[in-house]
Each structure stands twice: as structure tokens, then as C-alpha cells.
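Participant: My questions concern the predicted model and sequence given below.
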Amino acid sequence: MGYKSTILVVEDVVQSRMLYEEWLGCKVDSDFGIHNVGFEGGLALYQKSLFAELINSNDIVSKAQNLAVYFEFADIHSLRDQIFASGFELVHDIKEQPWGQMVLRFYDYDNHIIEIAEDMDAVLVRMVKSGMSESAIANKTGYSEDHVKNILINLKKEEQEEYK
């Protein structure tokens, strides 16, 4: 067996679970109450006091800035407003990555970096609506032109299905 999970050590599993489950859309896979919770996809939260006991050390570093937990959403602006209103510290506000994707980074309750990015399908749609050619989109995003064409064809089919 191989990779199973990434564990974030947190002060309060219940509080952190609310952020990851309710705001960021993580689905609980395993629930061990206040000690740890696992989400589908492999993210898990461990209570700091339990983890310190398991590794025989209270020397758990905070705000190391060498790991980010990554999420994609079609609309990051409304989530940004919710994060800002709740007083989370921003690493930076919404900005465009070199490949055209909009992204926001903030610290969760335990100073882990949370990266909220625009879904790449939304990026492509935004680029098309701005008048960019498929070739220009491919050049900007790093996708092949064929990949861009296929995604846009599938998105057009999905839009047509919505109106039926």
C-alpha cells in the first residue's frame, strides 16, 4: 500500500473541522471525535496534544510556510469575503498566477497555509469570454491546444445540457 493521508496538527479538531468541512467542502471519511478526523481525498486533522504524545515531543512548529492545502472553487470571491470577514490572516489577497488562475492564500486557525484557487475550467471560460484564442489560452496556461479545445467542447456541451 502507498500514500494514504496528509495530517495537519491542530489545537482544536472541532473548530478546524468546521472550517474544512463547512467552508471548504471536505467530506468526512472517518471521525474519531476530538482526537482526529479524516476527510475523503486524504486530508486528516489530529489534535495537537494527541500528536505530541504520539511522537514524544511538544516541539510542534507553527507557520512553517512549507506546505499549502489546496482547494479549487468556481467562485473564489464570495469565499474570500467570508474568510476576510471571519478575521483569518491573509498570506495574500486574490491575485493572478502566471498561468492565469486567480488564487488567494490564508492561514487557518493553526497557521497552515490554505490555498483557494479558481477552478481551471472557470479560468478557461474567463479567458474565452475575454476574447483570448485557444492558442493564446494554451500558451498562457501550459495546456496543449488539443486539451484546451476538448475542455471547451465539454464545457459547451454541459452548458447546453443545463438549458434543456
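Facilitator: Structure received.

Participant: Please make it C-alpha for all contacts and neighbour counts, starting now.
Facilitator: OK.

Participant: which ones are touching Asp12?
Facilitator: Asp12 makes contact with Ile34, Gln47, Lys48, according to C-alpha atoms under 8 Å, 6 or more residues apart in numbering.

Participant: repeat for Glu11
Facilitator: Shown in contact with Glu11 (C-alpha under 8 Å, 6+ apart): Gln47, Lys48, Ser49, Asp110.

Participant: what about versus this one:
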Amino acid sequence: MIKFAYTILYVSDVKRTAEFYSKTFGFEVRFIAPGDEYAELNSGSTTLSFAAHSLAHSGLKDGFQAADLKAKPFAMEVGFTTVDVPALVEKAIAAGATLVEEPKEKPWGQVVAYVRDLEGFLIEICTPMD
């Protein structure tokens, strides 16, 4: 059986990013490696992790495209559900996130908003689908 185990976001400041996600979304920081090059959050059955750009460069011989707030977001997102989307969007903005799309109700009844984190990664904040 294959299990989706983790997502790693490559960031310029691992500790600051882990603290942003912990403060904003309530995930406990499970581990920060010595030297602050890697961190993991307790985020349920799938781990959300952050690794320094230096680790990405060491493992990817042809390099990678770093997230950049000045550029359009990548064609991927990290999604979090909550019953109060507007409140969590405001909390994220207060913690340093950048608003992309205000909360809107979709035709299927879900409320969805988008922000970008401190590094520029796209975050969807939405109500759960029953």
C-alpha cells in the first residue's frame, strides 16, 4: 500500500516559515533540525515540512524554481479547511500572508479564499466538503 506521507516546501527561512504556519494554522512544530535547514509540523496523517533552499540545491543537480512573491504563484497549493474562512484569512494576513482572493462561495456551497505565505506559496483556505 502506498501512503501520501509528506509535502516539503523549499523556503529561504525554515524556522520563520514553520513559525508562521504554527502561529497561523495551529500546527505544532514537531521538529526543527540543527542549523534550521529542515522542519516538520504535526498536521495530521500527512506531514507538512519545510526545507532550506540549500537542501534542494544539494539534491537537485539542475536546481529548482524558488517561490517568489513577486512572481505568479506556482500551479499548486496547500489547502486548509475551517468553518470560519474569513476569520482564518484575517489571521493569516495579520501573520504576514498576502491576500490573493477574498472568501467567495462556490456554486457547490464551499467557501474558498486564497492567500500566499511569507515565501509566496499559495494557500487555499476553505470550508470542509461534507
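Facilitator: Good, I have the coordinates. Model, not experiment: these values are computed from the prediction.

Participant: picking that back up, among the contacts of Glu11 of structure 1, the buried ones, what's the PyMOL command?
Facilitator: Here is the PyMOL selection string for the buried members of the contacts of Glu11 of structure 1, based on 16 or more other C-alpha atoms under 10 Å:
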select buried, resi 47+48
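
Participant: which of the contacts of Glu11 of structure 1 lies closest to Ala117 of structure 1?
Facilitator: Asp110 (20.3 Å; C-alpha to C-alpha).

Participant: Please name the nearest non-neighbouring residue to the closest one.
Facilitator: Val10 (5.8 Å; C-alpha to C-alpha, 6 or more residues apart in numbering).

Participant: can I assume the one you found is in contact with Lys48?
Facilitator: Yes: at 5.2 Å, Val10 of structure 1 counts as touching Lys48 under the criterion of C-alpha atoms under 8 Å.

Participant: Tell me who's in contact with the nearest residue to Tyr20 of structure 1 once chain neighbours are set aside.
Facilitator: By the measure of C-alpha to C-alpha, 6+ apart, the closest residue to Tyr20 of structure 1 outside its immediate chain neighbours is Cys26, 5.6 Å from it. By C-alpha under 8 Å, 6+ apart, the contact list for Cys26 of structure 1 reads Tyr20, Phe39, Glu40.

Participant: Kindly report the same for Glu40 of structure 2.
Facilitator: Ala18, Val29, Arg30, Phe31, Ile32, Thr47, Leu48, Ser49, Phe50.

Participant: Not counting its own residues, what contacts the host helix or strand of the fourth one?
Facilitator: Counting by DSSP states H and E, the secondary-structure element that holds Phe31 of structure 2 is strand 28-32. If you take C-alpha under 8 Å, 6+ apart as the criterion, strand 28-32 of structure 2 is touched by Lys15, Ala18, Glu19, Ser22, Tyr38, Ala39, Glu40, Leu41, Asn42, Ser43.

Participant: how many neighbours does Val11 of structure 2 have?
Facilitator: Other residues within reach of Val11 of structure 2, judged by other C-alpha atoms under 10 Å, total 26.

Participant: for Ile76 of structure 1, same thing?
Facilitator: Neighbour count of Ile76 of structure 1, defined by other C-alpha under 10 Å: 18.

Participant: just checking, it touches Ala122?
Facilitator: No: using C-alpha under 8 Å as the test, Ile76 of structure 1 is too far from Ala122 to be in contact (10.5 Å).

Participant: picking up where we left off before, Throw the contacts of strand 28-32 of structure 2 into CSV and include secondary structure, thanks.
Facilitator: As requested, the contacts of strand 28-32 of structure 2 are exported to CSV (DSSP: H, G, I helix; E, B strand; the rest coil):
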residue, secondary structure
Lys15, helix
Ala18, helix
Glu19, helix
Ser22, helix
Tyr38, strand
Ala39, strand
Glu40, strand
Leu41, strand
Asn42, strand
Ser43, coil
